[in-house]
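1. The amino acid sequence is not available; the structure is as follows:
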């Protein structure tokens, strides 16, 4: 049987972390609760089904947020590397005799 208290607490914590844009906490929550998250199965109880749907929605928004952050970090890393290459080329021309 699904632990509804844990599901509710996890949903609230995850939603709060997404709202606060707390990347580290989102990753920690998902890592610590991975086995529990993967154990969630479809149920026939309407009230429990609604809690699961709410959790899925929050979890999906957390995943999308993390993907966006990751994508932005990759872009910044690319720009940094591009700038460094440009600077090193400039230094080479500047110090050439």
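-> All right, it came through fine. All figures in this text were calculated on a predicted structure; none of them were measured in a lab.

2. Please make it C-alpha for all contacts and neighbour counts, starting now.
-> Will do.

3. Any chance you could list what contacts stretch 39-50?
-> 2, 4 (C-alpha atoms under 8 Å, 6 or more residues apart in numbering).

4. do the same with stretch 3-15
-> So stretch 3-15 is contacted by 26, 29, 48, 51, 52, 54, 55, 58, 59, 62 (C-alpha under 8 Å, 6+ apart).

5. Emit the PyMOL select command for whichever of these are buried.
-> In PyMOL syntax, the buried subset of those is picked out as below (16 or more other C-alpha atoms under 10 Å):
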select buried, resi 26+52+55+58+59+62
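
6. Pasting the second one now:
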């Protein structure tokens, strides 16, 4: 049986973390509640539970998207930084500078 209080608490905490873009908190919540998240299943005859699940899924999707977008931006910045360092090191004057 689905624990509605745990689902409501997790939904609220995850939504708060998404709103303030707290990536560490998003990752912590998802790791701590991983088993619970993967155990969620819709109920055939209970529309209230299904609506709460739908809300949680939407917020969870937003959290995942936020983390993935941030990861992509950080990878791009790292690539640009490495690319700039490689192009600067091609100049002989840089290698022999004191």
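-> That came in fine, so what should we check first? Predicted, not measured: the structure shown is a model, and the values here were computed from it.

7. need the contact list for the residue nearest in space to the middle of structure 2.
-> Note on structure 2: the residue nearest the mean C-alpha position is residue 67, at 3.1 Å, using C-alpha atoms, centre = their mean. Residue 67 of structure 2 makes contact with residue 23, according to C-alpha under 8 Å, 6+ apart.

8. which residue lines up with it in structure 1?
-> By TM-score structural alignment, residue 67 of structure 2 lines up with residue 66 in structure 1.

9. Secondary structure element holding its match?
-> helix 46-94 (DSSP states H and E).

10. try residue 37 of structure 2
-> Judged by DSSP H and E, residue 37 of structure 2 forms part of helix 34-39.

11. What's residue 31 of structure 1 aligned with over in structure 2?
-> By TM-score structural alignment, residue 31 of structure 1 lines up with residue 31.

12. Would you mind measuring from its match to residue 39 of structure 2?
-> According to C-alpha to C-alpha, to the nearest Å, residue 31 of structure 2 stands 14 Å off from residue 39 of structure 2.

13. ok so, going back, in the contacts of stretch 3-15 of structure 1, find the pair that's most separated.
-> By the measure C-alpha to C-alpha, 26 and 48 form the most distant pair in these, at 23.2 Å.

14. Report the spatially nearest residue to residue 53 of structure 2, omitting neighbours in sequence.
-> Among residues not flanking residue 53 of structure 2 along the chain, residue 42 sits closest, at 7.1 Å (C-alpha to C-alpha, 6 or more residues apart in numbering).
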